[in-house]
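S.K.: just a sequence and a predicted model for now, questions to come.
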Amino acid sequence: MDNCTLPSDYDVFIEDDFTHDLTEECHKYDDKVFAAQFLPTFYSLMFILGLLGNAFLVLILVKYKGLKVVVNIYFLNIAISNFLFLVTFPFSIHTAIHSWDLGDATCKIISGFYSVGFYGYVCFLVLLIIHRYLAIVHVGRFRLATKKTTCGIIISTWGIAMLVTLPEYMLSQVQMEDRDYICYFVQIYQYPPGDEKFWKYFLTLKMNILGILIPLFVFIFCYMRIKKTSRYKEKRYELLRLIFVITLVFMGLWTPYNLVLFLKTFQEHLNLNDCDINYHLDKAIQVTKIIANTHCCIYPMICGLLDEIFLKRFCYFFHPRNETEGHFSEGSEQQSSTTKGPPYHSTRL
């Protein structure tokens, strides 16, 4: 009888030991250590740079360029979306250092700001691309929109951005993780019971389709049609170049995060359940998201480097003696641009 019981006990011992070894190897990536050490300094710097850069851009658009041109209004609304996005940075710093102690209501509001800022940026960027496409390709049939039409487009665009962010707003809540309260922005880690897979797949696909694929499709379509026009070869479109550079930089910053998020969400269907792969996916999500969030700070830098008036005003800010000369040169530029031809090839925003 002893010979019959020994193998059974021995097998149980081996199985328990093997399971224990697997649980030790498959440890979850701890993002709190990296966040506490890196995020406060980095997000503080990005918050200051983004606030100053977008504020200076708004000043240039309102005071010097004017809002009579539709394109300038779109650039202004992109800056406003950046302000909404920047509001979340101090709360990200607070979450990285301390646990979330601001309640569910604040968590929903900050998640709403994050999402509306992101989708607002995307919507107005698409509007800029379409506006340039119509102005260049369909120049004979394209007419400048009236104030009432422009106002309606802007209100509708912000309405779409808010409507798209409703799921994140409704699902965002304070969650307990490792004895700390956390408020997650956009990526929800706890879904309604029974509908976990649906909301997980839906939110990931929504962000990939609306945030990357649709803008990319519009960009490629409009760019290919513009390249075929004879007017594109005859003239220099510095404004078009500015819009395309902003689009490419935005895509370059957000595509890695959306790709990693897609792999993480559908890892079961893609056979990515290995412990090491899961660990690296969690780490990649944190790193690529931090990189993607810098788009709101890089936007005014691109405008400053590629836009003449913005760069001149930035120089005048540090050299006020050239202010009179600046007014004269800008006035002559504006006069020459109005006498040379239609506004679709102007170098101004």
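M.R.: Cool, got the structure. Numbers count the residues shown, from 1 in each chain.

S.K.: from here on, just use CA atoms for contacts and neighbour counts.
M.R.: Noted.

S.K.: packing partners for the helix or strand that contains Leu263?
M.R.: Using DSSP states H and E, Leu263 falls within helix 238-265. Using 3 or more CA pairs under 8 Å, 6 or more residues apart in numbering; DSSP states H and E as the contact test, the elements touching helix 238-265 are helix 103-137, helix 196-208, helix 214-228, helix 275-292, helix 295-306.

S.K.: okay, the angle between the shortest one and helix 103-137?
M.R.: Helix 295-306 and helix 103-137 meet at an angle of 30 degrees, taking axes from the mean of the first three to the mean of the last three CA atoms, to 10 degrees as the criterion.

S.K.: contact partners of helix 295-306?
M.R.: The contact list for helix 295-306 (CA atoms under 8 Å, 6 or more residues apart in numbering) reads 46-47, 49-51, 53-54, 57, 79, 82-83, 85-86, 238, 242, 245-246, 249-250, 253, 310-311, 314.

S.K.: pasting the second one now:
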Amino acid sequence: MDELNTTGDFNYSDEELAEMYDGMEGPCEMGRNTQLKHALSVYVHSIICVVGFIGNVLVIITYAFYKRAKSMTDIHLLNLAVADIMFVLALPLIIYNEHNNWAMGDGACKLLSGLYSMNVYSGILLLACIGADRYMAIVQVSRSFRMRSKTRLYGHVICIAVWFLAFMLSLPTFIYYKRYDANESQTFFLFENHTYDEYMGDVVHEPNIVCSFRFNDNMTARVVKLLVPSLQVAIGFSLPLLVMGFCYTSVILTLQHAKNFQQHRAVRVVLCVVIVFLACHVPYNMTLLYSTVVMFQVMECDQEVSIQVALVVTQTIAYLHCCLNPILYAFVGVSFRNHFRKILTNMFCKGKRYIQEDTSYFTRCSVDRLTKDNATSFTM
């Protein structure tokens, strides 16, 4: 095979260019994927952000003003609500900049993307911690009782460890995410010593400022692009799934021996928690695992587009979990619902106070909202 001449001027005739590009295909057209991402971000993601923000703010308000975080589960739930709120606050900015030129600087690019990754990891890991705490409280009753005096200390230490681990797992995002012009970064090595940009000469491109991974060499790019999704599937899904599977299976087996209605209701709650977790996270992580395996394989355009569409859809399903967490882990508890009713009663009574200066009415409302809780379990 004759060696290509890569020296001299790039003045080729149309016939010579056609011969050189014969059999070469351009990048796949991702129009369908872009349209789907736009539709989901405008409608579904907006609803997720609003509902998730309201639900988790209510959880934090309840803990801040009506219910002190006494148990380890309370501490985990409070941290979970904080992680979900940070997630739904970062999501709109990231989505907006995906469909427009990245308007903020390089520092904001790293910070937002890194915090987004941290909150994804911390939220999943905290769910595993909640499962482990319920296992200790229901299956290992005697051991849990002996640890009761240091419950809050252990809870804070575990949460600090979770946030630190989430930060370490998100370091590649903090380091390699950068703001840059994607159109100025095209480097297709068609020949040994020259790039696509050299052939294009002085052609003017519309700026396409993005916030994404950017690497200085191919080896780093390969390692990081394999490492990040692998960590997500292994530590951000598989490990919590194994912990939750073991803990909740043990909890269900223990509760099945109980004869009262309250315990059987708790079994249904546990099953609901596990089913929702699997429904939200299994599709995305399986799709992410498959896309990682075939990342460096040559694929037909239809297959590549299908993988990208599947990632967008399943990722949206995973986002739903931040809306469901307050319902599954807080609002199902009788005690939490009582505290939530106190919030609504306070808001209603204060509104009435400004409208109607009736002292007896306000006193009656104040007495009503101090009704004693009729349950001791905060989440079951």
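M.R.: Looks like it arrived, so ask away. None of these values were measured; they are calculated from a predicted model.

S.K.: quick one: TM-score?
M.R.: Counting by TM-score structural alignment, normalised by the length of the first structure, the TM-score of this superposition works out to 0.78. Behind it: 319 aligned residues with a CA RMSD of 3.2 Å.

S.K.: ok, the equivalent of Leu263 of the first structure over in the second structure - how many residues close by?
M.R.: Under the alignment by TM-score structural alignment, Leu263 of the first structure pairs with Tyr290 in the second structure. Using other CA atoms under 10 Å, Tyr290 of the second structure is surrounded by 12 other residues.

S.K.: can you tell me the SS state at the counterpart of Gly159 of the first structure in the second structure?
M.R.: The alignment partner of Gly159 of the first structure in the second structure, by TM-score structural alignment, is Phe164. Of the three states, Phe164 of the second structure takes helix according to DSSP: H, G, I helix; E, B strand; the rest coil.

S.K.: and the match of Leu263 of the first structure, how close does it get to Ile307 of the second structure?
M.R.: 9 Å (CA to CA, to the nearest Å).

S.K.: against Asn322 of the first structure, how distant is the spatially most central residue of the first structure?
M.R.: With distances taken as CA atoms, centre = their mean, Phe118 lies nearest the centre of the first structure, 4.6 Å away. Phe118 of the first structure sits 38 Å away from Asn322 of the first structure, going by CA to CA.

S.K.: over to Ala161 of the first structure?
M.R.: Ala161 of the first structure is 42 Å from Asn322 of the first structure, by CA to CA.

S.K.: do Asp276 of the first structure as well
M.R.: 59 Å.

S.K.: hmm, Ser346 of the first structure is touching Leu239, no?
M.R.: Yes. Counting by CA atoms under 8 Å, Ser346 of the first structure sits close enough to Leu239 to count as a contact (7.2 Å).

S.K.: so the residue mapped onto Leu210 of the first structure from the second structure: helix, strand or coil?
M.R.: Counting by TM-score structural alignment, Leu210 of the first structure lines up with Ile235 in the second structure. Put simply, Ile235 of the second structure is helix when judged by three-state DSSP.

S.K.: buried among the contacts of helix 295-306 of the first structure? Need that as a selection in ChimeraX.
M.R.: Selecting only the buried entries of the contacts of helix 295-306 of the first structure in ChimeraX, with 16 or more other CA atoms under 10 Å as the criterion:
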select :46,47,49,50,51,53,54,57,79,82,83,85,86,238,242,245,246,250,253,310
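
S.K.: ok, Lys235 of the first structure - how many residues close by?
M.R.: 10.

S.K.: what's the counterpart of Thr62 of the second structure in the first structure?
M.R.: Match for Thr62 of the second structure (TM-score structural alignment): Ile60.

S.K.: just give the closest residue to its match, not the sequence neighbours.
M.R.: Nearest residue to Ile60 of the first structure, sequence neighbours excluded (CA to CA, 6 or more residues apart in numbering): Phe310, at 6.6 Å.

S.K.: the one you found is in contact with Leu59, isn't it?
M.R.: No. If you go by CA under 8 Å, Phe310 of the first structure and Leu59 don't touch, sitting 9.8 Å apart.

S.K.: distance from stretch 80-95 of the second structure to the first structure after superposition?
M.R.: Overlaying the first structure shows stretch 80-95 of the second structure at a mean distance of 1.4 Å from the equivalent residues (mean CA distance after the TM-score superposition for the first structure).

S.K.: now do that stretch: everything it contacts.
M.R.: 41, 45-46, 48-50, 52-53, 56-57, 59-60, 112-113, 115-116, 119-120, 122-123, 126-127, 322, 326.

S.K.: apply 7 Å and report the result again.
M.R.: Stretch 80-95 of the second structure is contacted from outside by 41, 49, 52-53, 56, 59-60, 112, 116, 119, 122-123, 126, 322, using CA atoms under 7 Å, 6 or more residues apart in numbering.

S.K.: and what of stretch 352-365 of the second structure?
M.R.: So stretch 352-365 of the second structure is contacted by Cys349 (CA under 7 Å, 6+ apart).
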